[in-house]
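> fold the following and give me the result.
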Amino acid sequence: MTRSFARIGAVLLIAGSAAIFTACASTPSADPSNAQTGDVPAPTSPAPTAGPGASPTPDPDCTTIIPASVVAEFQKVGWSFKSEALRVDGVEITGGIQCTWGDYTTATDHVQIFGWAPITPTAATTAQTDLIAAGWKREDAPAGVYLTENASTAIATDDQGYGLTYLFGDGFVKYADTKQGLLLVQWPPAG
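Predicted coordinates:
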């Protein structure tokens, strides 16, 4: 399958720039009965984190785990999302979300996938072990542990050859259709 990287690249470039400036497996199985489609509401600023007198941080959703500027760009090109629970090697991670953004008015493989979930150290170790056993490649980095699908079986990859990729950090797991896409997953919101 061929993907239109011009449009996707432009969105990533804009979002990547926004992220930089604001910062100065198997493939998870989809269960259509649990998927939700969303008309994209106007982007809003992330809710503040809980503190004295503040409201608790809301649950992550498809319009809050990525920057509002990216949501606005997706809206501009007519994209909406489908959401479902985040799964790692078929195991649902409680409290997580996976969002597939695309143009659902037509059959297409031009989509972007983003996910986030809280995860315990034990569950993270188990998930990593299962993914490695399924042929995923492990890479340790200061940000955490990256696990990416085997490049020889990936449908699409980023400029560095990464396809579907998880990032296991301190108490969380992020997921995107490329390693570069992980830069856009920004949850919980900065306080």
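> when you work out contacts or count neighbours from here on, use the C-alpha atoms and nothing else.
OK.
> max-length helix in this structure?
Counting by DSSP state H, the longest helix found in the chain is helix 5-23.
> right, and the helix or strand after that one?
Next helix or strand after helix 5-23 toward the C-terminus (DSSP states H and E): strand 36-38.
> what segments of this protein are strands?
Remark: strands assigned in the chain by DSSP state E are 36-38, 80-84, 87-88, 91-92, 97-102, 111-118, 137-141, 144-148, 165-169, 172-176.
> got the ones you listed as TSV, with mean neighbour count and distance to Asp130 columns?
Output for the strands of the chain, formatted as TSV (neighbours: other C-alpha atoms under 10 Å; distance: least, C-alpha to C-alpha, whole Å):
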stretch	mean neighbour count	distance to Asp130
strand 36-38	14	27
strand 80-84	22	21
strand 87-88	23	9
strand 91-92	14	10
strand 97-102	24	19
strand 111-118	24	17
strand 137-141	13	11
strand 144-148	22	11
strand 165-169	25	13
strand 172-176	25	15
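> quick one on the thing from earlier: can you tell me what sits against the longest helix of the chain?
Pro67, Ser69, Val70, Glu73, Phe74, Gln112, Gly181, Leu183, Leu184 (C-alpha atoms under 8 Å, 6 or more residues apart in numbering).
> alongside the first, I'd like the structure of this one:
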Amino acid sequence: MTEFRRPAALLLAGAAMLSLAACTPKGETPDPDTTTPANEGAAAPDAHPTCTTIIPETLVADFKEYGLSAIEEPFAFGDPATTKVEGGITCKWGNPEVPTDHGVQIYGWAPMDESGREKWTAFLTEQGWTHSEGDGLEYFGDPFAEGGMTYAFGDGFVIVADTEDALPLVSFPAS
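As a prediction, the model looks like this:
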């Protein structure tokens, strides 16, 4: 890919993500016919999240069409060696031919019981993450980038996305 086509491909990938993200403000109920709601509960015990099952199939197809692929990592609140959540997954979608962190889309899902929720919300609070609540979720946003990386805790799960507006795309199993 030429030096000039790389930025264009990354912009197209970003545009695809934004066009698919239904940006519903907290507290408002998204239209179920046009959006993928945040997970409404824990997945079946024998189900395993993957990079293609935590976001809508249409978004996966668009990413692949733009030459993007997913790097699968453990779900963590920082260093996976010390903050990994068992049974969870974080997916970084990007172009493997472009060594950059720009244009990368991040989505993650993990099961979360009440004791885990207490532990990790306390951890994020101690780290200075901003806290808010709405539409049945408890949000923790990046303290250095308003609207940036955000975790959302629900009943039996936690999700993460590289932007708060992208959180409605994450669910497991994807709806």
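> that older thread, among the contacts of helix 5-23 of the first structure, which lie within helices?
Using DSSP H, Ser69, Val70, Glu73, Phe74 are the members of those that sit in helices.
> farthest pair within the residues you listed?
Ser69 and Phe74 (8.7 Å; C-alpha to C-alpha).
> which of these two has more residues huddled nearby?
Between Ser69 of the first structure and Phe74, Phe74 has the larger neighbour count (other C-alpha atoms under 10 Å), namely 20 against 17.
> tell me the contacts of the counterpart of the more buried one in the second structure?
Under the alignment (TM-score structural alignment), Phe74 of the first structure pairs with Phe63 in the second structure. Contact analysis of Phe63 of the second structure by C-alpha under 8 Å, 6+ apart lists Ala13, Ala16, Ser69, Trp93.
> and these as a markdown table, adding distance to Gly128 of the second structure?
Converted to a markdown table, these look like this (distance: C-alpha to C-alpha, whole Å):
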| residue | distance to Gly128 of the second structure |
| --- | --- |
| Ala13 | 31 |
| Ala16 | 31 |
| Ser69 | 32 |
| Trp93 | 27 |
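> Gly95 of the first structure -> the second structure?
Under the alignment (TM-score structural alignment), Gly95 of the first structure pairs with Gly87 of the second structure.
> so what's the residue lying closest to its match once chain neighbours are set aside up against?
Nearest residue to Gly87 of the second structure in three dimensions, chain neighbours excluded: Ala110, at 6.0 Å (C-alpha to C-alpha, 6 or more residues apart in numbering). By C-alpha under 8 Å, 6+ apart, the contact set of Ala110 of the second structure is Phe75, Val85, Glu86, Gly87, Gly88, Ile89, Phe157, Val158, Ile159.
> now the two most distant members of those.
Farthest pair in the contacts of Ala110 of the second structure (C-alpha to C-alpha) is Glu86 and Ile159. Separation: 13.5 Å.
> farthest-apart pair in the contacts of Phe63 of the second structure, please.
The most widely separated members of those are Ala16 and Ser69, with 14.1 Å between them, by C-alpha to C-alpha.
> residues touching Gly147 of the second structure, list them.
Counting by C-alpha under 8 Å, 6+ apart, Gly147 of the second structure makes contact with Gly141, Thr163, Glu164, Asp165.
> which ones are touching the first one?
Yep, that's Gly141 of the second structure we're talking about. Taking C-alpha under 8 Å, 6+ apart, one finds Trp129, Thr130, His131, Gly147, Gly148, Met149, Thr150, Tyr151, Glu164 in contact with Gly141 of the second structure.
> and with 7 Å instead?
Residues near Gly141 of the second structure by C-alpha atoms under 7 Å, 6 or more residues apart in numbering: Trp129, Thr130, His131, Gly148, Met149, Thr150, Tyr151.
> any idea what the fourth one aligns with in the first structure?
Using TM-score structural alignment, the partner of Gly148 of the second structure in the first structure is Gly163.
> go on, the first one?
In the first structure, the residue matched to Trp129 of the second structure (TM-score structural alignment) is Trp136.
> skipping adjacent residues, who's closest to that match in space?
Nearest in space to Trp136 of the first structure, with sequence neighbours left out and distances taken as C-alpha to C-alpha, 6+ apart, is Glu149 at 4.6 Å.
> ok, the one residue sitting closest to the centre of the first structure to Ser83 of the first structure distance?
The C-alpha lying nearest the average C-alpha coordinate of the first structure belongs to Phe114 (C-alpha atoms, centre = their mean; 1.9 Å). Taking C-alpha to C-alpha, to the nearest Å as the measure, Phe114 of the first structure falls 10 Å from Ser83 of the first structure.
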